[in-house]
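Colleague: Attaching a predicted model along with its sequence, questions to come.
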Amino acid sequence: MEAAQTDLHSPKGCCQGAITNATHPKSPSRPKLVSSLLFAGVMMFSHLGSTAVVSFVLIRAAAAQNPYDASLLGPQNAPSGAPSSDDDLLGNDLLAENLPGEDLLGGDLTGGDLSGDDLLGGQASPNDDLLGQNLLGGDALGDDLLGGGAASDDPLAGMGSSEPIKPKAPKKSNQPSPTDPHVGLWTEGSYPSADTCRACHPKHYDEWSASSHAYATLSPMFHRFEQAITELTQGTVGVFCMRCHSPVATQLQIPRTVSMLDQPAVAREGVTCIACHRINEHYGRSNGDRRIEPGDIHAPVGSGGHGHGLYEALEKAGKYKLKTHESQTGAGQKIHNGSFFFEPLTKTDVCVSCHQVAVHPGIWLEVVHGQYRAGPASKRGVSCQDCHMGAVPGKDLGYEECHMAELGGKPYGKPSKHSNHTFWGPGYSIAHPGVFPHNPKAKKYSPRQWLTFDDRAGWGTKTFEDNVPQGTYFPEPWEEADDRIDARKVIDENIAKAERKRGVAAMTLESAAKVSAPVFYTTPRIGVPLRVGYRVDNASDGHNLPTGSLGAQPQLWLNAVLIDPTGRRVWETGYLDSNADLADMHSVDVAQGRVPRDKGLFNLQTKFLINNVRGTDREAALPLNYSLDQLVFLRPGAVPVSVLNHPPLIRMEAHSIAPLDHRMAKYTIPASAFRVPGSYRLSVRMRSRTEPMYFMRLVGSTPDMMRRMNENMIDICHSSHTFEVR
């Protein structure tokens, strides 16, 4: 599919008016309802209350010393045509193997449906229409859901290929490199990398390296999302998204024509060390606006303390062999020569500029800080940091104590309060494991080289290297087995770190989400419908469940299944269709009558509702009065938001649970499920996915991106209840 291969930073993406896949030639058979949902356009980003339309231009360097000069990054050096999918951070579509499914109560968080089916196997061409055809193969539910056999088809069948792709040799190009080889040196002197900070703060770096902050710029989904918005709004979105996701790149005024893969390391680090520790102003609810103070590694940094330990070390700089100024020669450990107390770092104030964000024409897209300020935790003096940087994921249970720095490879000073820089949260990575998590050992190869490393095919493993398939092509720099073996060590290390991060993401979710034992409203009997319910509690007093970026529409839903005495699955809710979508009104399978709509679906996802002036509200992936505007661009709202309490024609359909509140998930299991007497088992779990599939297709995500999104899905709150039916 052409749209799935769009370069996130190509000039083509800066001026097109619609996403390619919205007009795919294979799509006429698509139902009108689903088509209208998928045509629904774009998040209209700008400052809240803005009175001017932002014209999009490629931002050029303002300062003469900025290496991102027009002569260096002009159109002549920008990629052209249909770019390679290498910029997806996912490498090739390397989906050779099916992953084994796991039982509901097993330890594998990536398991399939509740009956243990494999969610992630199958075959399909990556060129299939992701919007209209049944790309992923099969009827997700198999036999009659309520009375027949258990479903056996793979909801994601076809996401991968059963054979490893043999990439073609890259064509030689005479085009100059789009970046100056000296850019890294220049940026290090003004915007030091987190890898530089690692010398003194290895523990902080290790925690941060797999965090969502470190992932902000490397996320393939972010780039697809941002590219789609840019295209649909004719570029009038400007740099709104990048201000939070890549603050250094924003401040460097790096044009969008420069791929993230070719930017300096510090720009790829997303919310890196200096994004929080080199600011000296309180910005508040400023929609991502902040200024990083330029300076080399020796420049002062802001902290939540008064730097007594630092100044004690500086007094003994000779003893510890510390270099406090760039002019110093010889061996020694570089260190910043000053520190200043920055009060916002000790409060929620430092979080608000990126975690309470308004989009045009007045929708609060990032709402977590507003929910927090209105909740019990704020009233009792608990900060964001207490739960998201404390010792226990998601819990206000104090902080770990440890040495704050290492000098000469040895712990320095007395143990003190340590703020964990994992930034506990529910997110997980779908990027290539050679690119993320950040790993100093990976610097031997460029990001583009890592994306050509086929981690799924087993390159570098003993099994693969002892039996290399005949004719296998290895691109540079992977021709030699020793290089592949060395790279595999980095890959394995990163995969293990990403899995640990996903594990604490599950812990963070389970610190808040609680699902009760089933409540029976009627007595179970043969041939009689059964009414049953689950109480779902938000045990956290910090903010809603779920919260965060509502534009990304994270999904958190209940998946319950009934198993009869013969072991068959006779009823289920929260199941996935053949495209891995929930069986709601966004499901193509439901619209085409291939699977029944999940009438009892309990989904806490927040969605957009639009009405396009007339007619009833309808759900849309993104809010845009598409049928009214031939040319989409950002403009001020015609009616003051304060009058309606929400923007005209658009509102949020919130389903999240407020702090310390609960909701009941009530189901009616049909009589056809109870055909034989005996012991029945009702099992339930809560599932978390950071993006819905229909949204990923809308923005042109690749099949491999969707596969990784689903294989990393987080399951929590498992329980099973057995009862007798007579």
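Modeller: That came through fine.
Colleague: drop to CA atoms for contacts and neighbour counts, all remaining ones
Modeller: Noted.
Colleague: Can you mark which positions in the longest helix along the chain are buried?
Modeller: The helix that spans the most residues within the chain, counting by DSSP state H, is helix 481-510. For helix 481-510, a neighbour-count test (16 or more other CA atoms under 10 Å) marks 481, 484-485, 487-488, 490-491, 493-495, 497-498, 501-502, 504-510 as buried.
Colleague: How far does that helix sit from its chain's centre?
Modeller: For helix 481-510, the separation from the chain centroid amounts to 16 Å (computed by CA atoms, centre = their mean, to the nearest Å).
Colleague: helices and strands around that helix, which ones?
Modeller: strand 714-725 (3 or more CA pairs under 8 Å, 6 or more residues apart in numbering; DSSP states H and E).
Colleague: Tell me what angle the strand it packs on forms with helix 481-510.
Modeller: Strand 714-725 and helix 481-510 are oriented at 60 degrees to each other (axes from the mean of the first three to the mean of the last three CA atoms, to 10 degrees).
Colleague: Touching strand 714-725 from outside, list them.
Modeller: For strand 714-725, the surrounding residues in contact (CA atoms under 8 Å, 6 or more residues apart in numbering) are 104-105, 109-110, 502, 506, 509-510, 513-515, 517-518, 524-526, 674, 677-689.
Colleague: try it again with 6 Å
Modeller: The set of residues external to strand 714-725 that reach it, using CA atoms under 6 Å, 6 or more residues apart in numbering, is 109, 524-525, 677-688.
Colleague: structure B:
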Amino acid sequence: MAVVIALTCLAAISDFSNGSVAIAQNPHWQSSNGKRADAYRSTGTPYRLALRPDKDVSEQDDLLGGGDLSGDDLLGGNDLVGGDDLLGRNDLLSGGDLLDQGFGGDDPLSQFSAAVPEPIKQAPSAPDPHEKLWTENCYPSAESCRACHPGHYDEWRSSGHAYAAVSPMFNRFEQAMTELTQGTVGSFCVRCHSPVQTQLKIPRHASILDAPPVVREGVTCIACHRVREHYWRGSNGDRRIEPGDIHAPVGGATGGHGLATALSQSEKLKLKPAAGQTGPGQDIHGSSYFFEPLKNSDICVSCHQVAVHPGIFLEVVHGQYRNGPAAAKGISCADCHMGAVPGKPAGYECGTIAELSGKPYGEPKKRSYHGFWGPGYSIAHPGIFPLNHKAKDYSPREWLEFDYEAGWGTEEFERNVPPGMHFPAPWDNTDDRRDGRKVIDENLAKAHEKRSNAVMTMEAGLKVKGPHFITKPRAGQGMTISYRVENSSEGHNLPTGSLGAQPQLWLNVALIDPTGKRVWESGYLDRNADLADMHSVEVAKHRIPRDKDLFNLQTKFLINNVRGTDREAALPLNFSLDQLVFLRPGAVPVSVLNHPPLIRMEAHSIAPLDHRNPKFHIPASAMQRRGTYRLSVRMRNRTEPMYFMRQIGCTPDMIRRMNENMLDLCTSSHTFMVK
């Protein structure tokens, strides 16, 4: 029998079970009725592990917008277990809340920004002087840096660093961990995701929506450029930002010669390097200092090599890098993640670093990319993220009221608004809706650019070769094939990053018969958008078969609790016989064992310059016809598994957006003849 293979680099999305949106169903070759099950419109009650009793729905604090988030969400209100803040009025200290004494009454943000009245403001408010007093003079916002570095700001505003604090997934995860551990997780998560919030000591029950802008900026400019101490792995994200206004010194990876030259001509260039200077001119920092960790990437380690309290390394990427080929060659993190080419140490762009009075200043030099090439994508409301200085005319809560998916502000929508249609303020007039739409469209384009960059970064280190026919394809007989999945990167494992969030990267393979029908598939999803493995409720209830050939590089927790063999768990918590799920320090140093008793991590990732050869067994029932068959393959990537999102109380909108933006990588199709 002759086997003819033709390679085409086509995005054969139609070959797979669910297109680009992860709403899955029984594989066609085993479907009883041929109908697809819609993950979000099923007639039955969707499976969900409830962390607490259902409450009335409130839309006020959902970073996604819409009315799908419970009123006790972490983003606002009394969000700790039972409605009683661990530091609140029913605490063991009695005599009032310690937070009340230090932060002025019931509003935990009263000294940082304007108190949010009830009901929510219905119109844009003027800048509050208290916010500027408590934040800008100590912790300047990236907005201030944008005046001299607009290019860097535009790159950064859609990055994972800028997304760190406003990520709906982060906020839900941190909330769930706080509840499950009775608050003993402390500031472990926040100190990396929002270091200014930690340093300002803003209590965690305060809403991120009402926080000062610099807090919502997550890993903002000063989080790296206002650090003076060399932190190493032991800090677990805890590092100090030097307080100071925009004129205070900043750290850099060079000697600051360009700044010194500009300051020597401050009058000519109309620069204001010191506070109190009046008249026209541009505020600028008065000096700079060389900070070596910015040059050799040691600045990255404190948040990208992190061990949680029980003694588990959740962030392992720096350890992988330090022991990999790239580090041995002297290639830094920035060479791949801030260079000219996504994910490749191929040099840097050359350009001016600053703009003065709207014009480029200085000699062109090495220019680092501040969008930080990497995977990941936003599921937040586009009025909230990407960050945009044009969006500040409206508050975050007002942006969440903007229904961009309904087309508000578009020409077609505004021409056809029916009489009497109600809009919440400030979107109750067409001019504001049109202005809002301009910001939304700009942010959607920026988010799309970030997602495209994520695809390029992943494909820079990922190669899928094949198929390789282990058995010859014959009509009426089963067939075994394999692919070669390579990590061509020298930097670190594939995938890597936050193992606590358990990012998924799996191979999706589909076989199309001569009639164009999909007759076999691996890497398919169930009606809840879960992979068909042991975490699938549909598999557990025998509604769909388990995907026996599934090739998934996701790292998972393994637990055995008090007795029994290891088994996978989405979110392990150590506990004692009295069932108090407090997080306790590990008894064995993490550098020795990397896991406490009864909990460990099962790594499936591929080491640098290594590969795997997954095999797939296609049944004879799928090979009944003679003619031309097609094998379509793609790697799929999403930052969270669906069962995990449901367990921590994510909303349907969050799950939908996580799947709509899923990355399809290394997509190709191969045809062969069966005689």
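Modeller: That came through, no problem. Predicted model, so just to flag it, every value in this text is computed and none were measured.
Colleague: Just give the TM-score of the two.
Modeller: Laid over one another, the chains give 0.85 as their TM-score (TM-score structural alignment, normalised by the length of structure 2), with 596 aligned residues with a CA RMSD of 2.5 Å.
Colleague: average gap between the longest helix of structure 1 and structure 2?
Modeller: Averaged over the aligned pairs, helix 481-510 of structure 1 sits 0.3 Å from structure 2 after superposition, using mean CA distance after the TM-score superposition for structure 1.
Colleague: What range does that helix cover in structure 2?
Modeller: Counterpart in structure 2 of helix 481-510 of structure 1, with TM-score structural alignment as the criterion, is residues 430-459.
Colleague: Stretch 647-667 of structure 1 too?
Modeller: Correspondence between stretch 647-667 of structure 1 and structure 2 is established over residues 596-616, with TM-score structural alignment as the criterion.
Colleague: List the residues that contact the residue nearest to Gly148 of structure 1 when sequence neighbours are not counted.
Modeller: In this structure, Gly148 of structure 1 finds its nearest non-sequential neighbour in Val570, 6.6 Å apart by CA to CA, 6 or more residues apart in numbering. With contacts taken as CA under 6 Å, 6+ apart, Val570 of structure 1 has the following neighbours: Leu146, Gly147, Leu562, Ile563, Ala673.
Colleague: Which of the helices or strands spans Val570 of structure 1?
Modeller: According to DSSP states H and E, Val570 of structure 1 maps onto strand 569-573.
Colleague: After that strand, which helix or strand is next? Please name it.
Modeller: Helices and strands here follow DSSP H and E; after strand 569-573 of structure 1, the next one along the chain is helix 588-591.
Colleague: Can you tell me which of the contacts of Val570 of structure 1 has the most neighbours?
Modeller: Compared across these, Leu562 has the highest neighbour count, 26 neighbours, by other CA atoms under 10 Å.
Colleague: where's the aligned residue in structure 2 for that residue relative to Phe672 of structure 2, distance?
Modeller: In the superposition onto structure 2, Leu562 of structure 1 corresponds to Leu511 when matched by TM-score structural alignment. Plainly put, Leu511 of structure 2 is 11 Å away from Phe672 of structure 2 if you go by CA to CA, to the nearest Å.
Colleague: Pretty sure Ser540 of structure 1 sits against Lys514.
Modeller: No - between Ser540 of structure 1 and Lys514 no contact is recorded; they are 9.8 Å apart, counting by CA atoms under 6 Å.
Colleague: what about the two, which has more around it?
Modeller: Taking neighbours as other CA under 10 Å, Ser540 of structure 1 and Lys514 compare with Ser540 leading, 25 against 20.
Colleague: Just give the closest residue to the counterpart of that one in structure 2, not the sequence neighbours.
Modeller: Alignment of Ser540 of structure 1 against structure 2 is given by TM-score structural alignment, with Ser489 as its counterpart. Among residues not flanking Ser489 of structure 2 along the chain, Gly461 sits closest, at 4.6 Å (CA to CA, 6+ apart).
Colleague: If anything else comes up later, I'll come back, but that's it for now.
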